[in-house]
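> I would like the atomic coordinates for the input below:
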Amino acid sequence: MVKAVTSPNNTFALTIDPDSIAVISKKPTTTHGPMTTRRPTTAQVHSTDGPTSTSQVSPTHGPTTSPPPVVILSATLEEPFVEEFNDVNSEQYKALETQVVTTCDIIYRARFGFIFIRTYVIQIIRAVVITRMDNTRVDVGLEFVDTASTPQDDLIVSTLQETLGQPNNTFNISIAQNSVQVLQSPHKANSTTPKPASTTKKAALTPLQLTIRTLRFTSVGETFISDLLNQSSVAFIARALMMKTTLEPFYSSAFSSFNSLRVTSFSNGSIINNMNLRFISGSVPNNTAIGQVLIDAAPNITAFNVDVTSIFVNGMQVSSGASHKTSIITASCLALLSWLLSSQH
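So this is what the prediction gives:
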C-alpha cells in the first residue's frame, strides 16, 4: 500500500499520508462445537456471578411503515367500450387511464389537500348496462395519508358527482351520476356496528337520462400535428379544453336542456374537430338548431377557426345561411355575366 501511494507515477486521484497507513487487527471469534441457528427471540446470557439465566431478547427490525389506506371507487363513464380496453398496453387503454388519473387527482387534491396522495387505475371493463351502446366502467384506487384522515365514503362519492355534474366543468370526461360508488374503504372494513336509520328523508337520486348528438366542423387554416391523435398528449388536452370552455357557454345559453360537451377526436384536413353534445332526453333540439348555434357563434370565436360550411350534426350537414345566400348571389352574378357575354356575340 505504501509503495503504491508513494510511487511518483501512481494514477490515484488522491493523496495519502504514508505514515497514517496501519493494519487494525481484530481477534478472531472462536467457534466451539457445531454451528447452529439461534432463534431471534431467545438468547442465553451467561453470568460469572451466578447460574446461567435465560432472557427474552426482541429481534431488531428497521422502522416499519403501514401502506396508505385505499378507497376503491367505481364509476361508469359515458365512453363507448372498445376491445382495446382489454389490453393494458394498448394506446386506447393508456390514454383513458391517463385521463381518469389526471381528472381524479385534480378533483380530490383540490377538495382534500395534502391528505390525498394519488389515484391509480385498477381496471377498465365493460359496464353491465342494458343500452344500445356499452359504456365503460373504471375502478380506481384513491390513496390517503392515514385511516383517520380518510374522508367518509359518501363525501368521496359526492365530490366526484358534484364536480363532474357541473355543466361548465372543464374536465373532458363524463360519468353516469348514479353509477359512482365506493366498493371498499377503511370505513367499510372497520364498520361492524350498523348505523341507525336516519329519520331525515333524503330525496331519491333520479338518474339523468341524456341523449348524445355528434358535432363535427373544420378549422380551416390551422395546422394539424400528430400529437392531436393522442388523447393523453398535452396538445390534445389543451385544444380539447379550449374548445369545451369556448363552446359550452353558447349552448348553455341557447338550450336549457344542454348538459355538457366532450371533445372526442381530431383528424387531419386543416383540423377536423369531433365532439359529443349531451342534452337531457325528452328536450333535445333538432340538428339544424344545434348547428345554427355554432354558425351564429362563429364570428365571436377567436380561439380557433370555425368553417361554417363544414358543420355536421349527427352526420347531417348543416349549411350556414350566410354562406347559402352568398352562393345564390354568386350564382346570379355568374348567370348575368354569362347572359351579357352571350348577348355581345
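
> CA atoms for contacts and neighbours, from now on please.
OK.

> all strands of the protein, in order?
In order along the chain, the chain carries the following strands (DSSP state E): 42-45, 53-56, 70-77, 116-126, 136-144, 181-184, 210-219, 258-268, 271-280, 312-313, 316-317.

> Output those in a markdown table; the columns should cover mean neighbour count and distance to residue 158.
Listed next are these as a markdown table, based on neighbours: other CA atoms under 10 Å; distance: least, CA to CA, whole Å:
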| stretch | mean neighbour count | distance to residue 158 |
| --- | --- | --- |
| strand 42-45 | 12 | 54 |
| strand 53-56 | 11 | 53 |
| strand 70-77 | 22 | 12 |
| strand 116-126 | 18 | 16 |
| strand 136-144 | 22 | 15 |
| strand 181-184 | 16 | 9 |
| strand 210-219 | 20 | 20 |
| strand 258-268 | 22 | 18 |
| strand 271-280 | 20 | 21 |
| strand 312-313 | 21 | 33 |
| strand 316-317 | 16 | 38 |
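
> one more to put side by side:
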Amino acid sequence: MALPTWIWALTLTILSAQLISADNSTMTAPPSNSTSNQTSAPAAIQTTGSAANQTSAQTTIQTTPSAASTSTVQSTTSSAPQIIPNIVFTTNENFTTDLLNSSSAAFQNRSIKIKQLEPFIRSAFPSFNSLTLVSCSSGSIVHNTSAAFGANVTVPNITSIYSVISNAAKNLTATLPITFVNGIAVNSAGTARTSLLAAPCLVVMSLLAWQ
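Coordinates of the predicted model:
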C-alpha cells in the first residue's frame, strides 16, 4: 500500500533538521579548543616571570657577602704612628721670646737643631721615626718634645728615652749643650749627677744611719 505524500514530506523534513543540527555542533567545537589554548598561555608567562624573580633574588644574595667582606678589611687597616709626648730636656743656651712662636724662624731652626738626637734614639730603638719640637720655655731653653714610633710595634717607655738622651749629651756638648733631662742634671760624660741641694740630704741620711 503506497504511503501518502504528506508522510514522505514530513520524513524528509525531520531528516534535514537532524543533519543541520549535526553540522552546527561540529562547527562550534574549534572555538572551545582555542579558548583552552589562550588560557594556558598566560600560565606559561607567569612561570617565566617567577623564574626571573628567582634569578634576581640569587643575584642579591651573591653580592651581599662581598660588600661585607670589603667593610671588614677596611676597618682593620691602620698606619697611624704611636706618639710618646712630653719628653723634656734643657740646653744651656739663651732663651729669646720668638721661641714662643712656633711659626718664627728661631723656633723652626730650633726644631732642626734637636734632630741631632734622632740617630742616637734610632740606634737604641729601630722602630723610632722622628723627634718633634712642641714648644719652648725659658730657663735657659727648655724643650718640650714628642717622639713618634711606627704603627703596631712595641714602643719603649719614656724613662728609656731619657736614658738615651742623657748618654747622647756627651757627644753634643758643642752643638746642643744638654744640661737637664726631665729635670735631672747631666754632666759632660752623659751621666746624671747629684744636685747641690741633694748632696747635704745624703750626708744627713748617712749620719742618721750610723746612730
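
> hang on, the earlier thing: how about the strands of the first structure in TSV, adding distance to residue 288 of the first structure?
Formatted as TSV, these follow (distance: least, CA to CA, whole Å):
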stretch	distance to residue 288 of the first structure
strand 42-45	85
strand 53-56	85
strand 70-77	28
strand 116-126	34
strand 136-144	30
strand 181-184	38
strand 210-219	11
strand 258-268	15
strand 271-280	14
strand 312-313	8
strand 316-317	9
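
> Any idea how far apart the tips of stretch 64-83 of the second structure sit?
Separation of the first and last residues of stretch 64-83 of the second structure by CA to CA, to the nearest Å is 39 Å.

> what about it, distance to the chain center?
For stretch 64-83 of the second structure, the separation from the chain centroid amounts to 5 Å (computed by CA atoms, centre = their mean, to the nearest Å).

> Would you mind listing the buried residues in that stretch?
When neighbours are counted by 16 or more other CA atoms under 10 Å, the buried residues of stretch 64-83 of the second structure are found to be 82-83.

> so who does the alignment partner in the first structure of residue 81 of the second structure touch?
In the superposition onto the first structure, residue 81 of the second structure corresponds to residue 210 when matched by TM-score structural alignment. Listed by CA atoms under 8 Å, 6 or more residues apart in numbering, the contact partners of residue 210 of the first structure are 259, 278-281.

> May I ask which two of those residues are separated the most?
Pairwise distances across the contacts of residue 210 of the first structure peak at 10.2 Å for 259 and 281 (criterion: CA to CA).

> would you list the contacts of residue 210 of the first structure in JSON lines and tack on distance to residue 290 of the first structure?
Output for the contacts of residue 210 of the first structure, formatted as JSON lines (distance: CA to CA, whole Å):
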{"residue": "259", "distance to residue 290 of the first structure": "13"}
{"residue": "278", "distance to residue 290 of the first structure": "11"}
{"residue": "279", "distance to residue 290 of the first structure": "11"}
{"residue": "280", "distance to residue 290 of the first structure": "14"}
{"residue": "281", "distance to residue 290 of the first structure": "15"}
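
> wait, which of these is closest to residue 239 of the first structure?
The shortest separation between residue 239 of the first structure and any of those is 19.4 Å, and it belongs to residue 278 (by CA to CA).

> Can you give me the distance of the alignment partner in the first structure of residue 192 of the second structure to residue 329 of the first structure?
Across the two structures, residue 192 of the second structure finds its equivalent in residue 323 of the first structure, going by TM-score structural alignment. Distance, residue 323 of the first structure to residue 329 of the first structure, using CA to CA: 10 Å.

> give the contact list for the closest residue to residue 119 of the first structure other than its chain neighbours.
If you skip the residues right next to it in sequence, residue 119 of the first structure has residue 142 as its closest partner in space, 4.8 Å away by CA to CA, 6 or more residues apart in numbering. Shown in contact with residue 142 of the first structure (CA under 8 Å, 6+ apart): 70-73, 116-120.

> export the residues you listed to a markdown table and tack on distance to residue 269 of the first structure?
What follows is the contacts of residue 142 of the first structure, written out as a markdown table (distance: CA to CA, whole Å):
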| residue | distance to residue 269 of the first structure |
| --- | --- |
| 70 | 46 |
| 71 | 44 |
| 72 | 42 |
| 73 | 40 |
| 116 | 43 |
| 117 | 42 |
| 118 | 39 |
| 119 | 37 |
| 120 | 36 |
